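Colleague: test case, fold it:
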Amino acid sequence: MGRTFDSLADPEFNRLFSDFRFTAYRLESLQRYGVFYEEAEFALFMDGQERGEFPGIADWIEGTVRPAVRAGKRMHRVHVVEEPLSDYVRFECAWSYEHTVAAGEDVRIAPVGQGEWLDGLPHYDYWLFDSRQLVTMHYEDDGTFAVAEIVDDPEQVVLANYWRDMAMVSSVPYREFATRFGGQFSPGHG
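Modeller: Below is the predicted model:
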């Protein structure tokens, strides 16, 4: 295994998002992420408030997504989501994906039944840069980030490419998925 990162704020980890040349792909598998930069906004969402300024997503859009898209790079992700949707996934759709998609990120959703999964797809998150640099993302049971690890094993990189392709064909574009909910992802609705 390669270099590990124990913080999402690590400058070397963040450099991966500016240094890739063509594509950055993310597989998301969790139904709840407990990341520090979303805590206040998630609480507002759960309280039924309208989306206001969301610094964590604004930083992602302005610092990563828009510059990549302007440079002709592709940023895309697939989130495997269990139905009925968790409150966190509703929050992520309404307060994050709506805005990252508008900025040019290709977000896709692969809905599955509760307790089900896509056959052959791993049950963990990863980033794949330029189809050749694999970074696995590890989280605690409560969704808090634990560590990211660069994987140097070529066989694992090839598998990650296969999983990416499988997830892409098993998913639908975010906006298509969102139409099923009439654009409303309020807490407690599924």
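
Colleague: please count neighbours and contacts with C-alpha atoms only from this point.
Modeller: Fine.

Colleague: distance between the longest helix seen in the chain and the chain's centre?
Modeller: Longest helix of the chain, by residue count under DSSP state H: helix 154-169. Remark: helix 154-169 is offset 16 Å from the chain centroid, using Cα atoms, centre = their mean, to the nearest Å.

Colleague: helices and strands around that helix, which ones?
Modeller: Secondary-structure packing of helix 154-169 (3 or more Cα pairs under 8 Å, 6 or more residues apart in numbering; DSSP states H and E): strand 23-28, strand 133-139.

Colleague: between it and strand 23-28, how many degrees?
Modeller: Counting by axes from the mean of the first three to the mean of the last three Cα atoms, to 10 degrees, helix 154-169 lies at 80 degrees to strand 23-28.

Colleague: and this one, please, so the two structures can be compared:
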Amino acid sequence: MIDEQQLEAAIDEHFHHAGDKLFRMECLPRYMASEGEESDFQRYLAGADGPDMERKEQWLAILRGEEARGLISYRVRAFSNAMTEYERYEADWCYVHNAAAGEDISVLRDGEHDTPATFIREDFWLVNDALLIPMQYDEHGRFLSADIVTDPDTIAPYLQARDDAHAAAEPFRAWWDRHPELHQRKRAA
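Modeller: Sure thing, here's the model as predicted:
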């Protein structure tokens, strides 16, 4: 088991050369994030206009830098049919900006997209198809730990799940444009 710092170090160790690929599967209805992100979520719930862009810009600069260096970062976000406020926040205040900064984000929403039979409803990272990092969270979405898996036989079903989920998912920007009812300003109007 590894903690958050060890997780970041493991990813950084394997994700730094042009052409390296980093994939993230996200499935939880809520994540308890860093203090700054949690502050943004509370501001979102209170009806603020947008995230703390001074804080957010640090992450966006990382995404732009990775893209400029030829690193490939993508994710599939599995959303529930009746989206939680946190899922709406993620889409409206996080993914809109992350996608604009170069992250390839796709959406697989229950009741809207066909879920592949190979889908693994777990949070995990895949790095260069050779490193699997399954994530463990508590019932409130707080990160507990992660594992490092290098066994190809264990990784194989996750590669298939990733490929099938990515193929079935809809690119975030197109999905977001089709759902103005989820946009904060539209809901507040």
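
Colleague: coming back round to it: out of the helices and strands packed on helix 154-169 of structure 1, which gets nearest to residue 111 of structure 1?
Modeller: strand 23-28 (11.9 Å; Cα to Cα).

Colleague: quick revisit: against structure 2, where does the longest helix of structure 1 fall?
Modeller: Aligned by TM-score structural alignment, helix 154-169 of structure 1 corresponds to residues 152-167 of structure 2.

Colleague: on average, how far is the matching stretch from the matching bit in structure 1?
Modeller: On superposition with structure 1, the mean distance recorded for stretch 152-167 of structure 2 (mean Cα distance after the TM-score superposition for structure 1) is 1.0 Å.

Colleague: and that stretch, which residues are buried?
Modeller: 155, 158, 159, 161, 162, 163, 164, 165, 166 (16 or more other Cα atoms under 10 Å).

Colleague: for stretch 45-65 of structure 1, same thing?
Modeller: By 16+ other Cα under 10 Å, the buried positions in stretch 45-65 of structure 1 come out as 45, 57, 61, 64, 65.

Colleague: got CSV for the helices and strands packed on helix 154-169 of structure 1, with mean neighbour count and distance to residue 71 of structure 1 too?
Modeller: CSV is the format used below for these (neighbours: other Cα atoms under 10 Å; distance: least, Cα to Cα, whole Å):
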stretch, mean neighbour count, distance to residue 71 of structure 1
strand 23-28, 21, 11
strand 133-139, 20, 19
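
Colleague: just put those strands in CSV and tack on distance to residue 74 of structure 1.
Modeller: CSV is the format used below for those (distance: least, Cα to Cα, whole Å):
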stretch, distance to residue 74 of structure 1
strand 23-28, 5
strand 133-139, 15
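
Colleague: and residue 175 of structure 1, which of those strands is closest to it?
Modeller: Nearest of those (Cα to Cα): strand 23-28, 17.2 Å.

Colleague: onto which residues of structure 2 does the closest one map?
Modeller: Under TM-score structural alignment, the match for strand 23-28 of structure 1 is residues 21-26.

Colleague: distance from the chain centre to that stretch, please.
Modeller: On Cα atoms, centre = their mean, the centre of stretch 21-26 of structure 2 falls 7 Å from the chain's centre.

Colleague: and stretch 50-67 of structure 1, by the same measure?
Modeller: 14 Å.

Colleague: stretch 69-85 of structure 2 too?
Modeller: 4 Å.

Colleague: measure residue 170 of structure 2 to residue 150 of structure 2 for me?
Modeller: 29 Å (Cα to Cα, to the nearest Å).

Colleague: ditto for residue 14 of structure 2
Modeller: Relative to residue 150 of structure 2, and taking Cα to Cα, residue 14 of structure 2 is found at 12 Å.

Colleague: ok, now residue 169 of structure 2?
Modeller: 26 Å.

Colleague: more neighbours: which of these two?
Modeller: Counting neighbours by other Cα atoms under 10 Å for residue 169 of structure 2 and for residue 150 shows that residue 169 has the greater number, 23 against 13.

Colleague: from the buried residues of stretch 152-167 of structure 2, which single one is nearest residue 34 of structure 2?
Modeller: residue 162 (26.2 Å).

Colleague: spit out the contact partners of the closest one.
Modeller: 25, 119 (Cα atoms under 8 Å, 6 or more residues apart in numbering).

Colleague: which position in structure 1 pairs with residue 127 of structure 2?
Modeller: Using TM-score structural alignment, residue 127 of structure 2 lines up with residue 129 in structure 1.

Colleague: ok, that match - contacts?
Modeller: Per Cα under 8 Å, 6+ apart, neighbours of residue 129 of structure 1: 16, 20, 22, 23, 24, 25.

Colleague: same check for the residues you listed, but in structure 2.
Modeller: Among these, those whose aligned partners also touch in structure 2, counting by both residues aligned by TM-score structural alignment, their matches' Cα atoms under 8 Å, are 22, 23, 24, 25.
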